[in-house]
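Chemist: I need the structure of the sequence given here:
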Amino acid sequence: MSLYPPPRDLSTRVFSKLPEAFWEDGNSDWVRANKPGQKIKSFLEGPSFDLQGNLYVTDIPYGRIFRIDTHGHWTLVTQYDGWPNGLKIHRDGRIFIADYKQGILTLDPKSGALTPLLTHSRSEGFKGVNDLFFDAAGKLYFTDQGQTGQQDPSGRVYSYDLDKQMLNCLIANGPSPNGLVMDLEQKALLVAMTRGNAVWRLPIQTDGGTSKVGIFAAMAGGVSGADGMALDSLGNLYVCDAGNGCVWVFDPHAVPLYRIRSCTEGRTLTNLAFGGEGNRQLFMTDSSTSTILVADLEHSGQPMFSHR
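Modeler: Have a look, this model is predicted:
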């Protein structure tokens, strides 16, 4: 029996869908490794808004970065030999990408030029970076997921000081660390552990490390688990459920508030970002249908870019 009443359902609608001109035929190493036997036209991830209100998304299997304007029109910004997953935009306009193959990259949105930022840790390659987040001071946090899971709980979460060029491993025992975000007071990092069906809480100490790591919220289970995450202005946490076609919303004490259901037949909601007027709309990547969904919310979201 649940300790809490069932969360209230909220609805979504389609904001935009990947145009057919950009559909691919499924001939990709990523598809063969992760979706064998399937014809995947795209796998969208990493939604993030720039200061002009354009939405950027990644397409993992085909190394593509798209920009979607406020009217839902798509532009291919760049295509390269990589598997881009997470994407965040710095206040100075630089786009940071968590690329499974190459590590942390930066992208110039005007030229489409990519520059490696972090490709290894002390000459050891990453397992496969997944998502990233900037705190209010501009420090970068990112997850190194690779193929970790319950069979190999060795996923890592890192922090990186861009000014001092200091890389710090916070944990190295995560069962598939994925999306991440800071809490409202910026005292703890919340990390989605996809194969652990939970969100972990990593208190950040004054020396930049962590201790007393615990489970913030347990998910409902299923074939996947917690994926991309975002925070609203009240500190409520929004968690994509990549197997159940929804977003779960928890208050700052992990009490479930809402379930935001996909309006499509897709079950793979991978990531999300606040945007729109007053930052009160939630935009979600429905990767299984190449669709961007949107929901109207009562509270505005926290900005996703750095405040530096």
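
Chemist: all contacts plus neighbour counts: C-alpha atoms, from now on.
Modeler: Will do.

Chemist: if I pick residue 234, what's in contact with it?
Modeler: With contact set as Cα atoms under 8 Å, 6 or more residues apart in numbering, residue 234 has these partners: 184, 299.

Chemist: which stretches of this protein form helices?
Modeler: 29-34 (DSSP state H).

Chemist: Geometric centre of it: which residue is closest?
Modeler: Nearest residue to the geometric centre of the chain (Cα atoms, centre = their mean): residue 228, 3.7 Å.

Chemist: these two touch, right, it and residue 237?
Modeler: No - in this structure, residue 228 is not within contact of residue 237 by Cα atoms under 8 Å, at 10.6 Å.

Chemist: and the residue nearest to the centre of the chain, what does it touch?
Modeler: 131, 178-180, 192, 239-240, 270-272.

Chemist: hmm, 6 Å instead?
Modeler: 179, 240, 270-271 (Cα atoms under 6 Å, 6 or more residues apart in numbering).

Chemist: of the residues you listed, buried ones?
Modeler: 179, 240, 270-271 (16 or more other Cα atoms under 10 Å).

Chemist: Tell me the spacing between the residue nearest to the centre of the chain and residue 167.
Modeler: Separation of residue 228 from residue 167 (Cα to Cα, to the nearest Å): 23 Å.

Chemist: And for residue 189?
Modeler: Taking Cα to Cα as the measure, residue 189 falls 16 Å from residue 167.

Chemist: If you count surrounding residues, which of the two has more?
Modeler: Legend: neighbour count by other Cα atoms under 10 Å for residue 189 and residue 167, higher for residue 189 (21 against 17).

Chemist: I have a second one here; can you model it like the first so I can compare?
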Amino acid sequence: MILMTLNLKITFIPLVALLMSSAACQSQHSDIIAEGAELVLVADDYTFTEGPAVDAEGNVFFTDQPNNRILKWSPDEGVSVFMQPSGRANGLYFDHEGNLLACADEKFQLWRIDSDKNVTVLWEQFEGLDLNGPNDLWVDPNGGIYFTDPYYQRPYWERSESAMKKEQVYYISPDMGNIKVVIDDFARPNGIIGSADGKTLFVSDRGNNKTYSYEILEDGMLSEGTLFCELGSDGMTIDNQGNVYLTGDGVTVFDKNGKQIEHIPTGKKWTANVTFGGPNQDLLFITAMDSVFTLQMNVKGVRN
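Modeler: Alright, predicted model coming up:
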């Protein structure tokens, strides 16, 4: 795929202090970014940031997986440590009761963390075998959980190969009593997000550098996949116009028909994940390598 000309102008502070405060991000063609908005550096003292998830108040929780911790960003109070250790949490998402769900891949588990930081293991095996390592997840309107389970060898694992034959996408029923495979033909599933109405699921196959869309059926199963775009993604989010945000080389935005409409560079080697945060859900929150950024938007997230 030939990427569009960048619609975003980014101005750097001198190279020695790359993005130490902010980078000017001014859209030339797309109107999804607020006029004159700047990519603001929130913090840059991490090892690898991932998994941003927004709560009902607009606070964003994210992970620093190599340091085994979950952090919390508040618009008023900045960043603080929420939980450490954190089961080597990667992707995060809030359920409808306000519990934080975490892809805790230290022991190949999916966790539920309540407001008192009590942990419940929701799932850890499939057909008697350890999962590869839950990576990213999305909660549907009924409370069911879709999650991706790729295999990325971790330095803290004792195992050196997967017990599973495939890297798959799973669905856990709303009562947390049943799990089933919903995608089994990906090379390496990774980013996942659903539409606001709960009718469409977008899933990235990073192994083949493609993203697909699926109709969500009544029983939680999926229709046959349709190619959404010729680009894979690490983490993903969606806005109230139905635009889908993919990550990797910065943030690349596609409209609901799979046409690229924007590219947001971060100045980092890899951009891992993205969500909408803040009280109005109009701040794009971006995790990229050792840093986290925000960008004021004209569109909003659809989580709460």
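
Chemist: list the buried ones in stretch 1-12 of the first structure?
Modeler: Applying 16+ other Cα under 10 Å to stretch 1-12 of the first structure flags residue 12 as buried.

Chemist: And for it, what's in contact with it?
Modeler: Taking Cα under 6 Å, 6+ apart as the rule, stretch 1-12 of the first structure contacts 256-263, 294-295.

Chemist: how about 7 Å then?
Modeler: Outside stretch 1-12 of the first structure, the residues that touch it by Cα atoms under 7 Å, 6 or more residues apart in numbering are 256-263, 293-295.

Chemist: Kindly report the same for stretch 164-174 of the second structure.
Modeler: 129, 131-132, 142-151, 178-184, 186-189, 220.

Chemist: how far is it from where the chain is centred?
Modeler: Counting by Cα atoms, centre = their mean, to the nearest Å, stretch 164-174 of the second structure is centred 17 Å from the centre of its parent chain.

Chemist: again, but for stretch 271-291 of the first structure
Modeler: For stretch 271-291 of the first structure - counting by Cα atoms, centre = their mean - the centre lies 11 Å from the chain centre.

Chemist: Over to stretch 92-105 of the first structure?
Modeler: With Cα atoms, centre = their mean, you get 13 Å for stretch 92-105 of the first structure.

Chemist: just stretch 159-177 of the first structure next, same as before
Modeler: Relative to the centre of its chain, stretch 159-177 of the first structure is centred 16 Å away, using Cα atoms, centre = their mean.

Chemist: Also stretch 38-54 of the second structure?
Modeler: Worked out by Cα atoms, centre = their mean, stretch 38-54 of the second structure lies 12 Å from the chain centre.

Chemist: tell me which residues in it are buried?
Modeler: Within stretch 38-54 of the second structure, the residues scored as buried using 16+ other Cα under 10 Å are 38-42, 44, 46, 48-54.

Chemist: how far does it stretch from start to finish?
Modeler: Stretch 38-54 of the second structure: ends 21 Å apart by Cα to Cα.

Chemist: Just give me the match in the first structure for residue 209 of the second structure.
Modeler: In the first structure, the residue matched to residue 209 of the second structure (TM-score structural alignment) is residue 197.

Chemist: didn't its match look like it was pressed against residue 226?
Modeler: Yes - with contact defined as Cα atoms under 7 Å, residue 197 of the first structure reaches residue 226; the gap is 5.9 Å.

Chemist: okay, those two: which has more neighbours?
Modeler: Remark: of residue 197 of the first structure and residue 226, residue 226 carries more neighbours, 33 against 22, as counted by other Cα under 10 Å.

Chemist: residue in the second structure matching the more buried one?
Modeler: With TM-score structural alignment as the criterion, residue 226 of the first structure matches residue 233.

Chemist: Kindly report the same for residue 183 of the first structure.
Modeler: Checking with TM-score structural alignment, residue 183 of the first structure has residue 195 as its match.

Chemist: got it, and residue 257 of the first structure?
Modeler: Matched across to the second structure, residue 257 of the first structure falls on residue 261, judged by TM-score structural alignment.

Chemist: what does the lengthiest strand in the first structure correspond to over in the second structure?
Modeler: Across the first structure, the strand with the greatest residue count (assigned by DSSP state E) is strand 166-174. Using TM-score structural alignment, strand 166-174 of the first structure corresponds to residues 178-186 of the second structure.

Chemist: which outside residues touch that stretch?
Modeler: With Cα under 7 Å, 6+ apart, stretch 178-186 of the second structure has contacts from 167-173, 205, 221-222.

Chemist: Tell me which residue of the second structure matches up with residue 92 of the first structure.
Modeler: By TM-score structural alignment, residue 92 of the first structure lines up with residue 97.

Chemist: Tell me, how many residues neighbour its match?
Modeler: Neighbours of residue 97 of the second structure using other Cα under 10 Å come to 9.

Chemist: so residue 246 of the second structure sits right up against residue 231, yeah?
Modeler: No - using Cα under 7 Å, residue 246 of the second structure makes no contact with residue 231, being 8.1 Å away.

Chemist: what about the two, which has more around it?
Modeler: Taking neighbours as other Cα under 10 Å, residue 246 of the second structure and residue 231 compare with residue 246 leading, 28 against 19.

Chemist: residues touching that one, list them.
Modeler: 233, 235-236, 252-253.

Chemist: Out of those, which sit inside strands?
Modeler: 236, 252-253.

Chemist: So which of those wins on neighbours?
Modeler: residue 236 (30 neighbours).

Chemist: Can you name the residues that contact that residue?
Modeler: Taking Cα under 7 Å, 6+ apart as the test, what residue 236 of the second structure contacts is 191-193, 245-247, 273-274.

Chemist: now these as a markdown table including distance to residue 80 of the second structure?
Modeler: Output for these, formatted as a markdown table (distance: Cα to Cα, whole Å):
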| residue | distance to residue 80 of the second structure |
| --- | --- |
| 191 | 26 |
| 192 | 26 |
| 193 | 26 |
| 245 | 26 |
| 246 | 26 |
| 247 | 25 |
| 273 | 19 |
| 274 | 19 |
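
Chemist: which one among those gets closest to residue 289 of the second structure?
Modeler: Closest approach to residue 289 of the second structure among the contacts of residue 236 of the second structure (Cα to Cα): residue 273, at 9.8 Å.

Chemist: The counterpart of the closest one in the first structure: what's it in contact with?
Modeler: In the first structure, the residue paired with residue 273 of the second structure is residue 271, using TM-score structural alignment. Counting by Cα under 7 Å, 6+ apart, residue 271 of the first structure touches 45-47, 227-229, 240, 284-285.

Chemist: since we're on residue 51 of the first structure, how many residues are nearby?
Modeler: Residue 51 of the first structure, neighbours per other Cα under 10 Å, totals 12.
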